[in-house]
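A.B. asks: A predicted structure for the sequence below; I have some questions about it.
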Amino acid sequence: MMGYLISLNDPIIHVWSGHLVKKAGPAWKHRRNHHSADTELMLLEKGTLYLSVNGEPVTLRPGQPLLIPPDATVEGTQATTEAVSLFWIHFFAAIQPISDADSRISTANRQRVAGNTATALNQYALIPAVYQADDPQGLLLLFHQLLQAVNENPVSERQNDFFTAYLLCQVSNDFMKTLPVQKPESLASTKISEWVRTNISKTLTVRDVANQFELNASYLSRLFKREMGVSLKSYILDMKISYAKYLLASTNLLVAEVGDKAYFGDPKQFMHTFKQRVGISPSEFRASMSRTHLNTETVDPKSQLPAQFGTEAVRRLIGKILSDQQTPQQESGSTSSQ
């Protein structure tokens, strides 16, 4: 696996981003595009994309982020008639390749599991070329929030840069959760959390989970809280709220229907719990996510550089990024997405 380290100590500049939506029916494939100095991060929500990155085949499936580094060529290799939903963002950053055998990755993972706040990769966002996300709905929600921020006419466009950096950090955190866990005593709660994720329902309780694993409910609650940092009851509720947020941001379902699909017993319970946990009502949350930039298979936008790129300060930042990464790119040559 080829991965990439994105420096968090150097500027990260948002260029443009969007959400491509294609209806089922007409054949479509990704147009050929050569990246110069910009990096692209895609996240597929729906459908299947057949791509080539620097000549290497990539089949992108739902819930998989794909990072395309600078000086790379990406193009569709096979048309699809499926419905497609694809989020994408282009940005400037100081980036360098890293092998999965690099000891810093395993060291950082051990430190993360041990609860260290600073790891061997503390100065970087680690993102592989492609992987299956641990929490794709959470990442999709972040893309929705980024597009909302981009289109709300902020006082300073730098907020888009900071949100981009935050998004990259969250993708990095999500990826780290997919790595093998080295801490034996944490395997129990990891197994439990995965079972809850796949068996969540309107009626699931802590006692139900305890019975499944033949554990005392009180002991299970203490174990889960100690290893995961959150109570099992809160974990179940947070999963429901996270899915509800995703549905509110990405569908036109009625609020009551969202509550039902997110495993809440009745609409009143859903609306009360959502406002209690999120701070605003489901309708207010949906309204806050209303400004997103859509494009389709027939409207595939070209680069539109933000207004801030006209400032001398930002031009100097971009110049610094490019000069910092020029040497390692020349030494390593063209890098593949696989």
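C.D. replies: Okay, I see it.

A.B. asks: C-alpha only now, for contacts and for neighbours.
C.D. replies: Will do.

A.B. asks: Burial check on Leu322, number of neighbours?
C.D. replies: 18 (other CA atoms under 10 Å).

A.B. asks: before we move on, what about the one 3 residues further on?
C.D. replies: Here the neighbour count serves as a burial measure; for Gln325 (other CA under 10 Å) it reads 16.

A.B. asks: do the same with the one 4 residues further on
C.D. replies: Gln329 has 16 neighbours, counted by other CA under 10 Å.

A.B. asks: That one - that's part of a helix, no?
C.D. replies: Yes. According to DSSP: H, G, I helix; E, B strand; the rest coil, Gln329 belongs to a helix.

A.B. asks: close enough to count as contact, it and Ile95?
C.D. replies: No. Using CA atoms under 8 Å, Gln329 makes no contact with Ile95, being 9.1 Å away.

A.B. asks: Check which residues of stretch 23-34 are buried.
C.D. replies: Within stretch 23-34, the residues that qualify as buried by neighbour count (16 or more other CA atoms under 10 Å) are 28-30.

A.B. asks: same deal with stretch 180-192?
C.D. replies: Buried residues in stretch 180-192, counting neighbours by 16+ other CA under 10 Å, are found at 181, 186, 189, 192.

A.B. asks: Where do the helices of the protein begin and end?
C.D. replies: Secondary structure of the chain (DSSP state H): helices located at 103-113, 136-150, 158-177, 187-199, 206-212, 217-228, 232-250, 255-261, 267-278, 282-288, 312-332.

A.B. asks: Adding distance to Ala72, write these out as TSV.
C.D. replies: As requested, the helices of the chain are arranged in TSV below (distance: least, CA to CA, whole Å):
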stretch	distance to Ala72
helix 103-113	24
helix 136-150	23
helix 158-177	19
helix 187-199	36
helix 206-212	47
helix 217-228	39
helix 232-250	31
helix 255-261	40
helix 267-278	40
helix 282-288	35
helix 312-332	11
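
A.B. asks: about what we covered before: now, the most widely separated pair of the buried residues of stretch 180-192?
C.D. replies: Val181 and Ile192 (14.1 Å; CA to CA).

A.B. asks: structure B:
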Amino acid sequence: MDYLKANISEPLNFVACGNFISEENWSHMKRINDNFEIIIGINGTAYIQQDHEKYEITPGKVLLLFPGRVHKGYSPSRAGTSFYWMHFLCKDEYSVLQEKEARMELAPLQTNPYFSKVKESLSIPTFFSLENPEKVIILFRQLLHITQSGYYSKLAADYLATLIMIELTQQVIDNTFKTSDGGGINNKKFINILEWIRFNLQKDLSVKEIAERFNFNEDYLTRLFKKHLGVSTLKYINDMRVAKAKELLTQSEASIKEIAYFCGFKDEKYFMKLFKEYENLTPTEFRNAYYRTYINNV
């Protein structure tokens, strides 16, 4: 399944929205949009096909239609079928991720705040279910009110459209682990592992130590990380350490050696080598390049 990943450091461009209610049997017209469209089921079932994939949009289901793709109704919906819809554009370039890539980026956000590179992006799958549709419906009603009330600035609709997409992303994140393994005990345990690693980054962590602490063997622990995040346990630990190092480099006066030690690197030279592999910059170059950006970001 495809995911839309789009930068939201600036709001999305709102195009149009509405609450569709069919008064008789209805089927969506065939067309190709030049923008994105979100459809959220309210009542009945809407049958919409995007390229070769068919979707049944029932209450609480969300469908994302991509620009440049053919979408159409493939079966008639009964009278009374209704859904909210919204068209929007991304101001910056966007990317389309495969499910494995998207889950790798989204899953750490459930418990780990250091993955700041994702926090300024939304990530929405093509088709998913809402855990709390009421929250999104309230936002949609506010958006409809704004667009019909002659607000003095179009930015009001842009920001509210962006907030809707943030809420959708949040619900996707909240459901990331619930949908794996049927929400079993291993999922909860895995979340606890991520949180424990976050609080113990400064220690000299090993895969063996983590596995023993949570009563797993090393191979099984590695398989869990591969399944949920798409990376090895060691790669995840290094990801977290480099992300924390970036935060300290831009928000503190600590020396490179102090930052390396605080992030669990006992060898300063290894830290510098690994950091450059991740960022294509040395820690000092990174600090000099982004320091002013963070100072002015208030």
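C.D. replies: Everything's here; your move. From a predicted model like this one, the values you see are computed outputs, not experimental measurements.

A.B. asks: Got a TM-score for the pair?
C.D. replies: Once superposed, chain against chain, the TM-score is 0.56 (TM-score structural alignment, normalised by the length of structure 2); 182 aligned residues with a CA RMSD of 2.1 Å.

A.B. asks: and Ala125 of structure 1, which of the helices of structure 1 is closest to it?
C.D. replies: Nearest to Ala125 of structure 1, of all the helices of structure 1, is helix 158-177, at 5.3 Å by CA to CA.

A.B. asks: against structure 2, where does the closest one fall?
C.D. replies: Alignment of helix 158-177 of structure 1 against structure 2: residues 155-174, by TM-score structural alignment.

A.B. asks: how much does the matching stretch stray from structure 1?
C.D. replies: Aligned to structure 1 and superposed, stretch 155-174 of structure 2 gives a mean residue distance of 0.8 Å (mean CA distance after the TM-score superposition for structure 1).

A.B. asks: Please point out which parts of that stretch sit buried.
C.D. replies: 156-174.

A.B. asks: ditto for stretch 124-133 of structure 2
C.D. replies: Buried residues in stretch 124-133 of structure 2, counted by 16+ other CA under 10 Å: 124-130, 133.

A.B. asks: closest to Pro69 of structure 1 out of the helices of structure 1?
C.D. replies: Closest among these, using CA to CA: helix 312-332, at 10.3 Å.

A.B. asks: Could you figure out how far the closest one is turned away from helix 158-177?
C.D. replies: Put simply, helix 312-332 of structure 1 runs at 30 degrees to helix 158-177, going by axes from the mean of the first three to the mean of the last three CA atoms, to 10 degrees.

A.B. asks: give me the stretch of structure 2 that helix 312-332 of structure 1 matches.
C.D. replies: Helix 312-332 of structure 1 corresponds to no residue of structure 2 when matched by TM-score structural alignment.

A.B. asks: Mind giving me the packing neighbours of that helix?
C.D. replies: Contacts defined by 3 or more CA pairs under 8 Å, 6 or more residues apart in numbering; DSSP states H and E place helix 312-332 of structure 1 against strand 95-99.

A.B. asks: Please tell me how far Tyr94 of structure 2 sits from Tyr3 of structure 2.
C.D. replies: 10 Å (CA to CA, to the nearest Å).

A.B. asks: So for the two, which sits in the more crowded spot?
C.D. replies: Between Tyr94 of structure 2 and Tyr3, counting by other CA under 10 Å, Tyr3 is the more crowded of the two (21 against 14).

A.B. asks: how far away is that one from Ser82 of structure 2?
C.D. replies: 25 Å.

A.B. asks: Equivalent analysis for Lys188 of structure 2, please.
C.D. replies: For Lys188 of structure 2, the distance to Ser82 of structure 2 equals 37 Å [CA to CA].

A.B. asks: same question, Ser116 of structure 2
C.D. replies: Counting by CA to CA, the gap from Ser116 of structure 2 to Ser82 of structure 2 is 37 Å.

A.B. asks: Between these two, which has more neighbouring residues?
C.D. replies: A direct count of neighbours by other CA under 10 Å for Ser116 of structure 2 and Ser82 places Ser82 higher, at 24 against 14.

A.B. asks: Can you tell me what the more buried one aligns to in structure 1?
C.D. replies: In structure 1, Ser82 of structure 2 lands on Ser85 (TM-score structural alignment).

A.B. asks: Gly60 of structure 2 too?
C.D. replies: So Gly60 of structure 2 corresponds to Gly63, using TM-score structural alignment.

A.B. asks: likewise Thr222 of structure 2?
C.D. replies: So Thr222 of structure 2 corresponds to nothing, using TM-score structural alignment.

A.B. asks: Please identify which helix or strand holds Thr222 of structure 2.
C.D. replies: Assigned by DSSP states H and E, Thr222 of structure 2 belongs to helix 218-229.

A.B. asks: picking that back up, if I pick the match of Gly60 of structure 2, what's in contact with it?
C.D. replies: If a contact means CA atoms under 8 Å, 6 or more residues apart in numbering, then Gly63 of structure 1 has 43-45, 132-133, 136-137 as its contacts.

A.B. asks: For those residues, which ones persist in structure 2?
C.D. replies: Checked against structure 2 using both residues aligned by TM-score structural alignment, their matches' CA atoms under 8 Å, the contacts of Gly63 of structure 1 keep these contacts: 43-45, 132-133, 136.

A.B. asks: check contacts around Asp174 of structure 1.
C.D. replies: So Asp174 of structure 1 contacts 133-135 (CA under 8 Å, 6+ apart).

A.B. asks: quick one, what contacts the spatially most central residue of structure 2?
C.D. replies: With distances taken as CA atoms, centre = their mean, Ser123 lies nearest the centre of structure 2, 3.5 Å away. Shown in contact with Ser123 of structure 2 (CA under 8 Å, 6+ apart): 3-6, 102, 106, 169.

A.B. asks: Give the burial count for Leu60 of structure 1, as a bare number.
C.D. replies: Residues near Leu60 of structure 1, counting by other CA under 10 Å: 21.

A.B. asks: And the one 10 residues further on, by the same measure?
C.D. replies: For Pro70 of structure 1, the number of neighbouring residues by other CA under 10 Å comes to 24.

A.B. asks: Could you measure from it over to His90 of structure 1?
C.D. replies: Counting by CA to CA, the gap from Pro70 of structure 1 to His90 of structure 1 is 10 Å.

A.B. asks: Spit out the residues that contact the two alike.
C.D. replies: Counting by CA under 8 Å, 6+ apart, the contacts common to Pro70 of structure 1 and His90 are 38-39.

A.B. asks: picking up where we left off before, shared with structure 1, which of the contacts of Ser123 of structure 2?
C.D. replies: Those retained in structure 1, by both residues aligned by TM-score structural alignment, their matches' CA under 8 Å: 3-6, 169.
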